[in-house]
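[1] Following is a predicted model, sequence given first.
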Amino acid sequence: MHTMWKGTISFGLVNIPVKMHAATENKDVKLRQLHKECQSPIKYEKVCPVCERKVEEEEIVKAYEYTKNKFVVLDKEDLQALQKEQTDKAVEIIDFVKLEEIDPIYFEKSYYLSPNEGGVKAYSLLRAALLETGKIGVAKMMIRSKEQLAVIRIYKNTLVVETIHYPDEVRAVQDVPNVPENTEVVKKELDTAKLLIDQLTTVFEPEKYTDEYRTSLLEIIEGKKTEKTATVTGKQKPDNVTNLMDALQASLDRAKKENPKPKKKTTAKATTTKKVAK
């Protein structure tokens, strides 16, 4: 597994040399854009609209647009010095909290941590301490020139760094338009919806969920490669039911057929027959 970062995780006076590896990968099917006439890939060039010419990489500088068409140009040396200052700092665990206290909206991306040379004992210590206390660590670290807020937790016996958004990066729910408040719900509809939820409730097994769009797209691509006709197969389209109660009932009926719940075993009570003395 490719190492994308090396550094030190610290809590208190304990330092853990670690390597970081991407825990997830993007499985999207990447499609290129071609010129329809000659099937050549389209190129994208960096062009200055004022000078009307292509701009080379060494001619480009970074800047912050503080108002429309007004920029503060940042020197490369300033940015490199700031990045080095932050990178040289150890990743320090600031606090320990419970995982359930963090809403999933904050989570961004996961990275595996493995111990670097001389870090096995301290790595095992932190893992055991997190496991025993049921806590996760909150830390700051530099990833790709950005200071990230992160949590350190355990996933299947491996330490994981989970980058999370800062509070000011999460948009206020008050800004979401047309969210109803305290709308009265019809009891019959609510009861049916709860029955539907109960019928579809199961143990989370991530392996059973697949990307049907990606699978179908790859089938089409393979069919095109071999000049065969590929058929797109997908889920059955939902019935055109407009009434809410009818939709709930139809969904419940279909769920019962597709996901029959196992019947509960009933224990028969033992009966005793009294003998009548003759």
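    Looks like it arrived, so ask away.
[2] going forward, measure contacts between C-alpha atoms and count neighbours the same way
    Noted.
[3] dump the residue contacts of Ile152.
    By C-alpha atoms under 8 Å, 6 or more residues apart in numbering, the contact list for Ile152 reads 136-139, 159-162.
[4] meant to ask about Lys84, not that
    With C-alpha under 8 Å, 6+ apart as the criterion, no residue contacts Lys84.
[5] is it true that it lies in a helix?
    Yes: assigned with DSSP: H, G, I helix; E, B strand; the rest coil, Lys84 falls within a helix.
[6] ok, so what distance separates it from Val61?
    For Lys84, the distance to Val61 (C-alpha to C-alpha, to the nearest Å) stands at 19 Å.
[7] One more: Val203?
    Distance from Val203 to Val61, by C-alpha to C-alpha: 52 Å.
[8] between these two, who's got more neighbours?
    The neighbour count for Val203 versus Val61, taken as other C-alpha atoms under 10 Å, is higher for Val61 (10 against 6).
[9] isn't the more buried one right up against Asp75?
    Yes: counting by C-alpha atoms under 8 Å, Val61 does reach Asp75; the two are 7.5 Å apart.
[10] Can you tell me which of the contacts of Ile152 has the most neighbours?
    Val161 (26 neighbours).
[11] Which of the three states applies to it?
    strand.
[12] so how far is the first residue of stretch 61-70 from its last?
    15 Å.
[13] mind listing the strands for the chain?
    5-11, 14-22, 47-48, 53-54, 62-67, 70-74, 91-97, 107-115, 136-143, 146-155, 158-164 (DSSP state E).
[14] residues making contact with the fifth one?
    The contact list for strand 62-67, computed with C-alpha under 8 Å, 6+ apart, reads 71-76.
[15] Closest one of those to Arg214?
    Relative to Arg214, the closest of the contacts of strand 62-67 is Lys76; by C-alpha to C-alpha it sits at 40.8 Å.
[16] Contacts only, for the closest one.
    Going by C-alpha under 8 Å, 6+ apart, Lys76 touches 61-62.
[17] Put this next to the previous one:
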Amino acid sequence: MRATWSGLIQFGMVALPVRLYAATEEHPVRLHEIHTADGSRVEHRRFCRAEGREISYEEVGRGAALPDGRMVPLTEEDLAFLPLPTKRTAEVLGFVPGQDIDPISYSRPYFVAPDGPGADRPYALLVEALARTGYVGVAKIAIRSRERLAVLRPRHGVLVLQSLLWADELRDPGDLASSAPITDRELELAEVLIRELTGVEVRELHDEYAHALEQLVTAKVSGEGLAEPTEGGPAPAMDLMAALEESVRTARAARGD
């Protein structure tokens, strides 16, 4: 793995040299853009408006727009002097119980690795202390041209830094919640159903979209048709109590009770 970031994690007077590595990799199924008239691939070209011509990748740089519309070019050397302490140091601002962090704010996770022999002991100490207390460290860090809040937490003996969305990046759900009344008996049955359905082997679940897409492509090439997809799941229940009672019976039967 290639390191995404290197620098210091600072907690109190302890400075821990680390490297960050992406902890996840998505495997998206990519569909190409085509010209619907003839099926040929569509290309996206880099075009300079001022000169009215296509330019090469080597001619492309980055810039910041001023309020009057002018563009200020910024080079990698310029960005290296960005006056932002979190570029090279992630200072732990404090520690909070892990459950105090709303999961909706979690963003990208990174594995944290000690960088050099002198980092091993403070790294092991931080991992074990967090594991024992159930607390997570809250820090600020600049990764990939963005400053983020982040939490530091242990996972199977490894320190994980998980970036967080800022508060103003979380949307207000508005009036999406339901105000429909529920009875005590309905709530009791729903709780029983939840307990009966406790336990999912997440590692055994797989993304079936790629396989379904492959079947579709094969059918298109061969000229064969595909069967109409079946609607997933039962229709919405008209009688909530009856649906809950039947669900509990089915769940118990599946468990052999």
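    Perfect, I can see it now. Note that this is a predicted model, so its numbers are computed, not measured.
[18] what's the TM-score here?
    Here the superposed chains carry a TM-score of 0.79, computed using TM-score structural alignment, normalised by the length of the second structure; 253 aligned residues with a C-alpha RMSD of 3.5 Å.
[19] residues making contact with stretch 245-257 of the second structure?
    189, 192-193, 196-197.
[20] now do 10 Å
    The contact list for stretch 245-257 of the second structure, computed with C-alpha atoms under 10 Å, 6 or more residues apart in numbering, reads 186, 189-197, 240-241, 243-244.
[21] Buried subset of the residues you listed, written for ChimeraX?
    The buried residues among the contacts of stretch 245-257 of the second structure can be selected in ChimeraX (16 or more other C-alpha atoms under 10 Å) with this line:
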select :189,190,192,193,196,241,244
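[22] count of neighbours near the counterpart of Met4 of the first structure in the second structure?
    In the second structure, the residue matched to Met4 of the first structure (TM-score structural alignment) is Thr4. Number of residues near Thr4 of the second structure (other C-alpha under 10 Å) recorded here: 13.
[23] cool, Ala90 of the second structure as well?
    23.
[24] Same question for the one 5 residues further on.
    A count of neighbours around Phe95 of the second structure, defined by other C-alpha under 10 Å, yields 17.
[25] so what's it closest to, chain neighbours aside?
    Leaving aside its chain neighbours, Phe95 of the second structure sits nearest to Gly137 (4.5 Å; criterion: C-alpha to C-alpha, 6 or more residues apart in numbering).
[26] How about the contacts made by that neighbour?
    Neighbour list for Gly137 of the second structure: 11, 91-98, 126, 130, 150-153, 161 [criterion: C-alpha under 10 Å, 6+ apart].
[27] Repeat that for Glu92 of the first structure.
    Residues in contact with Glu92 of the first structure (C-alpha under 10 Å, 6+ apart) are 8-12, 14-15, 137-141.
[28] Present those residues as JSON lines; the columns should include distance to Pro104 of the first structure.
    Listed next are these as JSON lines, based on distance: C-alpha to C-alpha, whole Å:
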{"residue": "Thr8", "distance to Pro104 of the first structure": "26"}
{"residue": "Ile9", "distance to Pro104 of the first structure": "24"}
{"residue": "Ser10", "distance to Pro104 of the first structure": "25"}
{"residue": "Phe11", "distance to Pro104 of the first structure": "24"}
{"residue": "Gly12", "distance to Pro104 of the first structure": "27"}
{"residue": "Val14", "distance to Pro104 of the first structure": "29"}
{"residue": "Asn15", "distance to Pro104 of the first structure": "29"}
{"residue": "Gly137", "distance to Pro104 of the first structure": "16"}
{"residue": "Val138", "distance to Pro104 of the first structure": "15"}
{"residue": "Ala139", "distance to Pro104 of the first structure": "17"}
{"residue": "Lys140", "distance to Pro104 of the first structure": "18"}
{"residue": "Met141", "distance to Pro104 of the first structure": "20"}
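[29] Can you tell me which of the residues you listed is nearest Glu117 of the first structure?
    After measuring those against Glu117 of the first structure - C-alpha to C-alpha - the closest member comes out as Thr8, at 11.1 Å.
[30] give the contact list for the closest residue to the closest one other than its chain neighbours.
    Among residues not flanking Thr8 of the first structure along the chain, Pro17 sits closest, at 4.4 Å (C-alpha to C-alpha, 6+ apart). Contact partners of Pro17 of the first structure, counting by C-alpha under 10 Å, 6+ apart, are 6-10, 90, 113-120, 122-123.
[31] switch the cut-off to 8 Å
    By C-alpha under 8 Å, 6+ apart, the contact set of Pro17 of the first structure is 6-9, 115-119.
[32] Could you identify which of the residues you listed has the most neighbours?
    Ile9 (26 neighbours).
[33] my read: that one touches Ile16, true?
    Yes: judged on C-alpha under 8 Å, Ile9 of the first structure makes contact with Ile16 at a distance of 5.0 Å.
[34] In TSV: the strands of the first structure, plus distance to Lys256 of the first structure.
    Putting the strands of the first structure into TSV (distance: least, C-alpha to C-alpha, whole Å) gives the following:
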stretch	distance to Lys256 of the first structure
strand 5-11	49
strand 14-22	40
strand 47-48	60
strand 53-54	63
strand 62-67	57
strand 70-74	61
strand 91-97	40
strand 107-115	34
strand 136-143	39
strand 146-155	34
strand 158-164	38
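[35] Ok, which of these comes nearest Lys235 of the first structure?
    strand 107-115 (29.4 Å).
[36] got the angle between the closest one and strand 158-164?
    Angle between the axes of strand 107-115 of the first structure and strand 158-164 is 150 degrees (criterion: axes from the mean of the first three to the mean of the last three C-alpha atoms, to 10 degrees).
[37] which other helices and strands contact strand 107-115 of the first structure?
    Packing partners of strand 107-115 of the first structure (3 or more C-alpha pairs under 8 Å, 6 or more residues apart in numbering; DSSP states H and E): strand 14-22, strand 158-164.
[38] Same list (those) but as a markdown table, adding distance to Val50 of the first structure.
    Listed next are those as a markdown table, based on distance: least, C-alpha to C-alpha, whole Å:
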| stretch | distance to Val50 of the first structure |
| --- | --- |
| strand 14-22 | 41 |
| strand 158-164 | 40 |
